[in-house]
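>>> here is the input, now give the coordinates:
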Amino acid sequence: MERWLALELVSTIRHDGDGGITDDLATVQGTARWIREHGDLLADRIEVGELAVDEDLRLEIIELRQAVRALFGWAVSPAPPSPPDAHRLMSTDQAVTHLNTAAACEPVTPQLVWPLEGVPRVRLLSAENDPYVRLVAALARAAIDFLSGPQRLQLRSCTAPRCVRYFIKGHGRQEWCKPSCGNRARAARHYRRQRAATDGGSAPS
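I've put the predicted structure just below:
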């Protein structure tokens, strides 16, 4: 399954398995861990191995995540956005401006790389020396690539109880991000029908 850096970023807000919501970027240490774990997705953009994360960088990434989550919420409409921050999303104009501004902070030149026995690919040659700027700009460009590509049309917000994930719909009947969410949603639906029958009401669809 293809991994999208923008989707991974918004998924740093997630269900903790015990009924609550956790934030992988809540601390500097957690942010550094998340960056290291996604170094493969950043490899063509920046070398993250020696990057020293501080509070300023953490806050910049969180602000970028807020913009991307707002645009994900717009992308899935008229369906509702993911619930944990749906009541305080940036406006669409503000989110677009923030994303474009972050991406523009790093001047880059596309370079064609074509190995003798391989497929051609693009490598971005950066004119920016600050690794913090390069990282945030790389995350912003990844979000722009995602939102401007065909996968945006398959973006969904999982409607299973307690789930807060966005996901790419892989087939026509997919309603949830993973099978466990489907099981939970069906169990909740069954419970509602049983309760409606016990209360003498009509079962919701």
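>>> only C-alpha atoms from now on, for both contacts and neighbour counts.
Noted.
>>> show me how far the helix or strand containing Ala103 is from its chain's centre.
Using DSSP states H and E, Ala103 maps to helix 92-104. How far helix 92-104 lies from its chain's middle: 16 Å, per Cα atoms, centre = their mean, to the nearest Å.
>>> here is a second sequence; please produce its structure as well for comparison:
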Amino acid sequence: MVNTVALDLASTIRHDGDGGVLDTLTSVDGLEALLADVGLVDVAASDALLVRVVEVRAATRALFARAVEPGPPSRADANRLMPLDDAVALINRSAALAPVTPALSWPPSSTMHTVAGVSPDDAVLATLARATIDFLTSPDAAELRACTAPRCVRYFVKGHGRQEFCKPSCSNRARAARHYSRTHAA
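Sure thing, here's the model as predicted:
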């Protein structure tokens, strides 16, 4: 099962449908939507937390861009990647903000509990950073790809051998672009 928290964070940058890039983390409302999507509903979103989450997202996308090599990174990242050492350091620093301990529950399952005394903001950053670490160290990381459809800037996990795009609409857009280039070649 793919841990989607890191992918959800990275997907807060996506195409806007008109050839541009849409960043959903430009406001506290966007941050609230992300936190709800990843199940962190007990945290009050703030401008200060938004700035810190955007930094973790930049580091996550920089690491995703390196993970898809030798394939191309997302077009949204190609010209503005955080340096690799900075991205790794930021993710590690953020993950360490909230120590966690494993806890057994019955029937047997393992959950992680944040150590008492950690601020909610630090817990959010640690959760997002650890999700990035968990994803990049999982077998799913080998199947990470940047969608190559025109205008798409998403990363996705390749679900089957022939999958080239993040979703069917991207496949259709790529097919239409190929057709257009063939029929309108000078």
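>>> what ranges does the first structure have for its strands?
Applying DSSP state E to the first structure gives strands spanning 13-15, 21-23, 108-113, 121-126, 155-157, 166-168.
>>> out of the ones you listed, deepest packed?
Comparing the strands of the first structure by mean neighbour count (mean count of other Cα atoms under 10 Å), strand 155-157 ranks first with a mean of 23.
>>> in the second structure, what stretch matches that one?
Taking TM-score structural alignment as the measure, the second structure aligns residues 144-146 with strand 155-157 of the first structure.
>>> what's the average distance of that stretch to the first structure?
Its matched residues in the first structure lie on average 0.3 Å from stretch 144-146 of the second structure after superposition (mean Cα distance after the TM-score superposition for the first structure).
>>> chain center to that stretch: distance?
Using Cα atoms, centre = their mean, the offset of stretch 144-146 of the second structure from its chain centre is 11 Å.
>>> now stretch 120-130 of the second structure
14 Å.
>>> do the same with stretch 128-135 of the second structure
The answer for stretch 128-135 of the second structure is 9 Å, by Cα atoms, centre = their mean.
>>> what's the mean distance for that stretch versus the first structure?
Relative to the first structure, stretch 128-135 of the second structure is 0.5 Å off (mean Cα distance after the TM-score superposition for the first structure).
>>> what range in the first structure does that stretch sit on?
Alignment note (TM-score structural alignment): stretch 128-135 of the second structure is matched to residues 139-146 of the first structure.
>>> and stretch 52-60 of the first structure, which stretch of the second structure?
Counting by TM-score structural alignment, stretch 52-60 of the first structure pairs with residues 44-52 of the second structure.
>>> rewinding a little: how about JSON lines for the strands of the first structure, with distance to Asp199 of the first structure added?
Shown next, in JSON lines, are these (distance: least, Cα to Cα, whole Å):
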{"stretch": "strand 13-15", "distance to Asp199 of the first structure": "31"}
{"stretch": "strand 21-23", "distance to Asp199 of the first structure": "32"}
{"stretch": "strand 108-113", "distance to Asp199 of the first structure": "64"}
{"stretch": "strand 121-126", "distance to Asp199 of the first structure": "62"}
{"stretch": "strand 155-157", "distance to Asp199 of the first structure": "31"}
{"stretch": "strand 166-168", "distance to Asp199 of the first structure": "34"}
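>>> and the longest helix belonging to the second structure, what does it pack onto?
In the second structure, taking DSSP state H as the definition, the longest helix is helix 47-67. Here helix 47-67 of the second structure touches helix 5-10, helix 28-37, helix 84-95, helix 120-136, strand 144-146, going by 3 or more Cα pairs under 8 Å, 6 or more residues apart in numbering; DSSP states H and E.
>>> give me the contacts around the shortest one.
When contacts are defined by Cα atoms under 8 Å, 6 or more residues apart in numbering, strand 144-146 of the second structure is touched by residues 64-65, 67-68, 71-74, 153-158, 166.
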